[in-house]
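Trainee: task: produce atomic coordinates for the following.
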Amino acid sequence: MPSKKKKKSLYNLEEEILSLLKKQKDFLFLRDIYHHLHVPPEKRKEIRRAVKKLLESGKIIQLKRRKYGLPEKFPIYQGKLRVHPDGFGFVETEDGKTIFIPPRKIKNALNGDIVLARIEKITSKGPEGSIVKVVERKRKNIVGYLVKRGKYFFVEPEDPRFPFEIFIPKKRLHEAKKNHLVVTKIIQNTSEFGLPVGEIIRDLGDPEKLETHAWAVIYAHDLPHQWSSKVQKELIRIPDEVTPENKKGRVDLTEIPLVTIDGENARDFDDAVCVKRTKNGYKLWVAIADVAHYVLKNTFLDREAYSRGTSVYFPNMVVPMFPEKLSNHLCSLNPKVERLAMVVEIDFTKDGEIIKQNFYEAVIKSHARLTYTEVKEMIVDKNKKVIQKYETLYPMLEVAAELALILREKRLKRGSLDFDLPEPEVIINMKGEIENIVKRERNLAHMLIEDFMIAANEAVAEYLTKRGYPFLYRIHEKPDPNKFKQLSEIFLAYGIDINHPEELTPHFFQELITKFSGKPYAYLFNFLLLRSLKQARYSPENVGHFGLASTCYCHFTSPIRRYPDLVVHRTLKRALRNKKPPYKEEELEVMGKFLSERERIAEEAERDILKRFQAFFMKDKIGEVFHGIITGITAFGFFVDLEEYLVSGVVRLIDIKDDYYVLDEKGITLVGKNTGKTFQLGQKVKVKVKEVDLKRFYINFELIN
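Mentor: This is a model prediction of the structure:
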């Protein structure tokens, strides 16, 4: 045991080091500390011991290359914690910083929490730090399996990022069944088992059923899904159909042959289109459901829609932004019934140049509910039976296809990007079972609607900008050159040398997409290119939309399922009446951040459900052989996308017995130490389904030589 004198000596040394660091502007190396404190060589061991104690207590921090200083010189940042299944995490701050957090320094913070993090050192890979405080527990609900051990019940969280089980006292079970998926909330931080104490708030049911997993995702991502009694009361006061009073002062477009074009399973129709040939070129009408007429700002219905931000679509259900009365009935442009709409009317020359554009409130009547398949059969396949069925509308659709192709060509010329990546579509049969997971079709009819919606969105954004009304733009910032530089190293490994322009432009990316076209690795490289871009978001500040090569863009065309579109509708209505704007810029700044976050959560939930459904689909295919392409490389193995189905899985290195494989310096190739055999991105492989984990939703493949 050290003597009191020695302890005092160490304490004095710590004080001296702290005093020295307070006086210094810069961080100091150990040799600087020795020099400033006049420490002889034989005493340096004590200095190192004192420095170690100060580091452990958090009184000083260490930078890369072993420089030391006071933590006050590194401010504390607030951000969202994202925990990796391996235990480490990253704090993403509001100003775009990413701080790495080692497992032991995450403390009691959970994935998704809003935290305060302090940077403790700067490494070659960036800042590293620790969690100082949990500001807000984002994870209200924890989904897991209810298990019984002896006479006690526990919930095993589904999410591997949740570091411990939850003890459930019998009186908190609320009749939940053993081995079912359940939702629990933590009511006490610790118990006799050293685990948090929880209470079951819902038994989701048998984990063998798809519906159970849809509900698991809803609760795991805290998606609001119930309508309050206040919302229900407001709904009662909204009429069931369009009333004569509603139609006053509106343009009557009921005779214009507007049609909706959607997927076979669509239930809400928020856009209808019509195109007419004119002596100068074309006239396009885009009619969008007038949700803002029924949903007034700051009502309970409005607040509930804002809290959701967006509708969330699963293969077997929808979590809507608005109740069914609005989303599937009164605000849905159903065929042969009158509906209120906001209309964008644009006149184009024969070359697709805009002559004039007009915006107004209208009453419309959709002349038909068409599907993408039907439109393709008429326009592309010239199917006589379908043409005969819609003989009065077919000539209009032909003109619409003409205009859409002209607009698409113009958009591509300006640099608009079209990655055309395969999107999975889960086919569910009448029994509620997964029949297939296929590539979602994208034909001329889809492109026609895309092009008309982009034209309408740009027209509204430009009009409101000219009028000086603040609103939410849909922005997509320029890519990070450093991120792209890392990506170009991957391309170089494939013999593709890319000349970096001074500025990354949409045209440059477009040329790359063309360069990859037709190559075996085109799908993968397009995916990597897309990942190198920043995420689009909502903001009152217009910085343009890089992906669409658009200088002025907003979301206007889907107010039933996206709240930002409703914001734009309200602003347009005020602008048309020359009234003051409904939103201030500061208010829109907050809304833009929140609604962008809601969009990310919806995307995560949709990815989560797909991962689960893919595992369910593959569970009876163990032992079957498939062809695939390597889409990701890690130190533990590689990810493979199957060619036969849109399903992803992993080949683990422990299952490849022919050699010992290591990841190369660039992190893009696994190399066999003895054979020199390689696995790299884009490589085609043959795999067998080895194992499907229906608790963690992993699909493990085995390599077939």
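
Trainee: rest of the way, CA atoms for contacts and neighbours
Mentor: Will do.

Trainee: what about the helices in the stretch 451-600 of the chain?
Mentor: Under the criterion DSSP state H, counting those that start in this stretch, the stretch 451-600 of the chain contains helices at 481-493, 506-516, 522-532, 563-576, 585-618.

Trainee: one more, please, to line up against the first structure:
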Amino acid sequence: MSAREEILNFMRNEAYKPLTAEELLSAFEISDQEKGIFLDLLDQMEQDGEIVQTRRNRYGIPERMNLVVGRLERHSKGFGFLLPDDVEKEDVYINAGDVNGAMHNDRIIARIKGVKSGDKLSGEVIRILERANQTVVGDFEANRNFGFVVPDDSHIYHDIFIPKHDTNGASQGQKVVVEITRWPEERRNPEGKVVEILGNRGEPGVDIEAIIRKFELPKEFPEEVKRYVDEIPEEIPAEEIERRSDLRDIKMVTIDGEDAKDFDDAVSIERLEGNKVRLGVHIADVAYYVPEDSILDMEARERATSIYLVDRVIPMLPEKLSNNLCSLRDDEDKLAMTVFMTYDLKTGELLDHEFMESVIEINHRLTYDKVKEMLVNEDQELINEYEDFIDELRLMEELCLQIRENRFNEGSLDFDFPESRVILDDDGKPVDIARVERSIAEKLIEEFMIATNRVVAKEMFWREVPFIYRVHETPDQSDLEGLNEFIHNFGYHIKGISQETHPKSLQTVLEKVKGEQEERIVNTVLLRSMKQAHYEVQNIGHFGLAIDYYSHFTSPIRRYPDLMIHRIIKDVINQGILDPNRHQALEEKLPELAEHSSLRERQAEEAEYESKDLKKVEYMEGEEGEVYEGIISGMMSFGFFVELPNLIEGLVHVSNLTDDYYIYHEDKQVYIGERTGNIYRLGDSVEVEVYQVNLAERQIDLLLRN
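Mentor: Below you'll find the model as predicted:
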């Protein structure tokens, strides 16, 4: 047990009352020689929010002092929610007047004050542990004696005041990066200085560069990392191949999108006696090339994920690794981490599994389109080209459909919303919005990866080794009750709402609405009642997948948790039982790593969405006056969003509903005309005209055509 854990366990004892540092030194019998180390540890634990020092200089743990530690998610209207570090605690509402200088994404401690509106806890910020916004991106507004920067991020509530001597030559309307020099206080905006001018608003490339700076996304790899990677040998040593399971005689393929460049998973399948099959999932062995705690590893850990913006990829690993050494390219010897899973083909029951370090050779690089053409459209030309693997593909399809059916029978939630891809020209201008269709090819890889991630998590859980799980909590009871009340309007009901709700109850609702007029509205509201999946060292299961054990193992080229999991599995494979020192080191290391990876993932998702959304708005420039048939996709107090056939959303503002006075009913997600009784609800089809496209505000305004 680490010193941190000993201190925390001591303070969690029911008989514990907050003690001073001197009293803790005495209680733990700390010698004079170790006094400085112990006090430094107390300071670090306080900075991390694990313990709290009172005004009387006494130490205790937050949960015993009516305090909650977490990150602040702030709203554009000023209020916010504390998202607790402890995933089992509910979010805490923070009124705008109780934010006390905290900004979006700051790590804070809040004191619980009571309950807001009968359901959500409310609190006030009493301490800011870590500032998240060292720099802010926005538009410069010039004044004679000073300037202001209006942040691009609506979560940042205040404009940034810029003294005249800190404008760095910025002029009206330019997109700039500001470094915060003074944090906000009551009735006082934050102050800053302009440290970079990205260019004039609207210039080519400035928009995406602003997003990169806004989310503080990584740029080029540091020179020392590049030099380290340059020295990695491209040849695999003979002794490394010799010590691994040689699977080069097993036929296997990669199946990815047409434009994929990094291939981190391959699949194989073999028919066994007794109507059994052995599925092989072979994942690039990135851990072999990225030693733990090396300079390359530290850079990958900080990045935590690859980021897929609309016009570029910001990789977690340098190209030599992601697109070459680690990538499972065909007709080359490659190192892999292999999971074999034996199934009963008739029932889809998993009978056995096995992990190993392997050397493999990919026979073909297939694409989703090619697999679809062969399996769905029976394209004879492609079937002839891949005749050595077509039987395996058909067998994979049969297995995929069986285990997919089993998964949904267990209650896994199936949200099948349409997706889109923005097509850009060479100058970065959007020229088309393409629908992304999910065929059996995508489903095949999805099911096999889910099955692998599930097997890995379950095995490591029962081995009781420190691990990183991919978890998804049960929705809050209040959210489920609100959902149940909403769908009751359409004649549906969630069973077991008064007890712990099983995802099967929600999946039953999704099945009932399939093909019905209200399918989209029910799917949308149900999805919004869900919490966000994240990484955690405590296994609490995955609600959305209806799985008790789940992890991320299958994408180590682009996700750091997967890479770390590979290392843990290698330790288990090669040692059987983890060395006690390694066990303790992982217990200390993984919690922070899980939190960091979750934060980076959310950051990447927001940046990816924003870059895509930006180009969608740009695509609609010049479309003013065009008329579309759309579907109401979102309801807010200020109006409703309409999704057009190209999957782009625009806003019908309530002030533009001129035929009546419309009242928004949040519980039913509808607008009802006071005089006419007209109703606009989620999922309704409406005819709209593009009224105004505002690229600066990232907004498309629509008018209803009555």
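
Trainee: can you pull the contacts of the aligned partner of residue 523 of the second structure in the first structure?
Mentor: Matched to the first structure by TM-score structural alignment, residue 523 of the second structure sits across from residue 526. Applying C-alpha atoms under 8 Å, 6 or more residues apart in numbering to residue 526 of the first structure gives the contacts 419, 421, 513, 516.

Trainee: hmm, which of those are common to the second structure?
Mentor: For both residues aligned by TM-score structural alignment, their matches' C-alpha atoms under 8 Å, a contact is called conserved when the aligned residues also meet in the second structure; among the contacts of residue 526 of the first structure this holds for 419, 513.

Trainee: from the contacts of residue 526 of the first structure, list just the buried residues.
Mentor: 419, 513, 516 (16 or more other C-alpha atoms under 10 Å).

Trainee: identify the residue of the second structure aligned to the second one.
Mentor: It refers to residue 513 of the first structure. Here residue 513 of the first structure is matched to residue 510 in the second structure, going by TM-score structural alignment.

Trainee: ok, now which ones touch that match?
Mentor: The neighbours of residue 510 of the second structure, taking C-alpha under 8 Å, 6+ apart as the test, are 413, 414, 519, 522, 523.

Trainee: any idea how far the spatially closest residue to the fourth one that is not a sequence neighbour is from residue 480 of the second structure?
Mentor: Looking back up the chat, that one is residue 522 of the second structure. For residue 522 of the second structure, ignoring the flanking residues on the chain, the nearest one in space by C-alpha to C-alpha, 6 or more residues apart in numbering is residue 487 at 6.7 Å. When distance is defined by C-alpha to C-alpha, to the nearest Å, residue 487 of the second structure is 11 Å away from residue 480 of the second structure.

Trainee: and residue 670 of the first structure, what element?
Mentor: Here residue 670 of the first structure, judged by DSSP states H and E, is contained in strand 669-672.

Trainee: run through who's touching that strand.
Mentor: Under the contact criterion C-alpha under 8 Å, 6+ apart, strand 669-672 of the first structure has outside partners 633, 635, 659-664, 677-681.

Trainee: the helices of the stretch 451-600 of the first structure: which one's closest to residue 76 of the first structure?
Mentor: Minimum separation from residue 76 of the first structure across the helices of the stretch 451-600 of the first structure (C-alpha to C-alpha) falls at helix 585-618, 21.1 Å.

Trainee: how many neighbours does the alignment partner in the first structure of residue 487 of the second structure have?
Mentor: With TM-score structural alignment as the criterion, residue 487 of the second structure lines up with residue 491 in the first structure. A total of 15 residues lie near residue 491 of the first structure under the criterion other C-alpha atoms under 10 Å.

Trainee: my read: residue 491 of the first structure touches residue 499, true?
Mentor: No - taking contacts as C-alpha atoms under 8 Å, residue 491 of the first structure lies outside contact range of residue 499: 11.4 Å.

Trainee: residue 343 of the first structure in helix, strand or coil?
Mentor: Local secondary structure at residue 343 of the first structure is given as strand here, using DSSP: H, G, I helix; E, B strand; the rest coil.

Trainee: that one maps to what in the second structure?
Mentor: Across the two structures, residue 343 of the first structure finds its equivalent in residue 338 of the second structure, going by TM-score structural alignment.

Trainee: likewise for residue 394 of the first structure?
Mentor: Following TM-score structural alignment, the counterpart assigned to residue 394 of the first structure within the second structure is residue 390.

Trainee: surely that match and residue 380 touch.
Mentor: No - with contacts counted by C-alpha under 8 Å, residue 390 of the second structure stays clear of residue 380, the gap being 10.8 Å.

Trainee: where do the strands sit along the stretch 351-500 of the first structure?
Mentor: Per DSSP state E, counting those that start in this stretch, the stretch 351-500 of the first structure has strands spanning 354-365, 368-371, 424-428, 434-439, 473-475. These are given in chain order.

Trainee: and the stretch 101-250 of the second structure, by the same measure?
Mentor: Shown for the stretch 101-250 of the second structure, the strands assigned by DSSP E, counting those that start in this stretch span residues 107-116, 120-130, 135-142, 146-151, 160-163, 174-182, 191-200, 245-246.
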